[in-house]
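Student: here is a sequence together with a model predicted from it:
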Amino acid sequence: MKIAVIGAGYVGLVSSACLAEFGFDVFCVDHDAARVDDLNAGRIPIHEAGLDSLIHAHRQAGRLHFTRDLKSAVAQAEAIFIAVSTPTRRG
């Protein structure tokens, strides 16, 4: 099953790695080009025990992909997770 995860922050990145660990083909999408470039280069912007090795293993296996192409990721996904910041202010 192909899954798109929208947002490569803490929640989206950890969720993407875990979904890939369960065997899903995951496309993690973020609008921040620098973040996507860093992730594709193996630079993980957050610390979570074991996350680096999990991401590396699933990128090597071809199950985890990082992209800015929202349209393509959503078009091929059978399930979509939205993991973006939620404003905390009223109005």
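Tutor: Everything's here; your move. Numbers count the residues shown, from 1 in each chain.

Student: all contacts plus neighbour counts: C-alpha atoms, from now on.
Tutor: Fine.

Student: quick one: buried residues of the lengthiest helix in the chain?
Tutor: Secondary structure assigned by DSSP state H gives helix 10-21 as the longest helix of the chain. Within helix 10-21, the residues scored as buried using 16 or more other CA atoms under 10 Å are Gly12, Leu13, Val14, Ser15, Ser16, Ala17, Cys18, Leu19, Ala20, Glu21.

Student: packing partners of that helix?
Tutor: strand 2-6, strand 25-29, helix 51-60, strand 64-67 (3 or more CA pairs under 8 Å, 6 or more residues apart in numbering; DSSP states H and E).

Student: okay if I get the buried residues of helix 10-21 as JSON lines plus distance to Ala49?
Tutor: Shown next, in JSON lines, are those (distance: CA to CA, whole Å):
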{"residue": "Gly12", "distance to Ala49": "16"}
{"residue": "Leu13", "distance to Ala49": "13"}
{"residue": "Val14", "distance to Ala49": "10"}
{"residue": "Ser15", "distance to Ala49": "14"}
{"residue": "Ser16", "distance to Ala49": "15"}
{"residue": "Ala17", "distance to Ala49": "12"}
{"residue": "Cys18", "distance to Ala49": "13"}
{"residue": "Leu19", "distance to Ala49": "16"}
{"residue": "Ala20", "distance to Ala49": "16"}
{"residue": "Glu21", "distance to Ala49": "15"}
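
Student: another structure for you, compare them:
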Amino acid sequence: MHISVIGTGYVGLVTGACFSEFGVNVTCMDTDAKRIARLEKGDVPFYEPGITELVAKGIRENRISFTTDIAKAVDKALVIFIAVGTPPKPDGSADLSYVEEVGRGIA
């Protein structure tokens, strides 16, 4: 099975790393090329207990990969998780523009 996770923040990267730990092949995608370059080296840009080890193991066992190319990320995916930010708008409602952008990229 192959899944894709769009967004490599706290939610997306942890989700992808945990699925890879259970033997699922995962492609994590983000538009931030510097973040992807760091992740490809196993350099996790935030602290979450155990995440660095999970990412390193996933890379070593070829179960997790990283890309900035949404088409490449979703090409073979059976399941796609969208884990991008939904910051608040001035009126307090969620700004879904990032989710909508991902939807257009997947379509």
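Tutor: Alright, I've got the coordinates. Values in this document were obtained by computation on a predicted structure and should not be read as measured data.

Student: average offset between the longest helix of structure 1 and structure 2?
Tutor: Once fitted to structure 2, helix 10-21 of structure 1 is off its aligned match by 0.5 Å on average (mean CA distance after the TM-score superposition for structure 1).

Student: that helix versus strand 2-6: what angle between them?
Tutor: Counting by axes from the mean of the first three to the mean of the last three CA atoms, to 10 degrees, helix 10-21 of structure 1 lies at 170 degrees to strand 2-6.

Student: and helix 10-21 of structure 1, how far from the chain's centre?
Tutor: How far helix 10-21 of structure 1 lies from its chain's middle: 6 Å, per CA atoms, centre = their mean, to the nearest Å.

Student: what strand or helix carries the closest residue to Gly85 of structure 2 other than its chain neighbours?
Tutor: Distances taken as CA to CA, 6 or more residues apart in numbering put Tyr98 closest to Gly85 of structure 2, at 6.7 Å, once the chain neighbours are dropped. Taking DSSP states H and E as the definition, one finds Tyr98 of structure 2 inside helix 97-106.

Student: what residues are up against the residue lying farthest from the centre of structure 2?
Tutor: Centroid-distance maximum for structure 2: Asp91 at 28.5 Å, with CA atoms, centre = their mean. The contact partners of Asp91 of structure 2, by CA atoms under 8 Å, 6 or more residues apart in numbering, come to none.

Student: can you tell me the SS state at it?
Tutor: Three-state assignment for Asp91 of structure 2 (DSSP: H, G, I helix; E, B strand; the rest coil): coil.

Student: distance of it relative to Asp69 of structure 2?
Tutor: Distance of Asp91 of structure 2 to Asp69 of structure 2, given as CA to CA, to the nearest Å: 33 Å.
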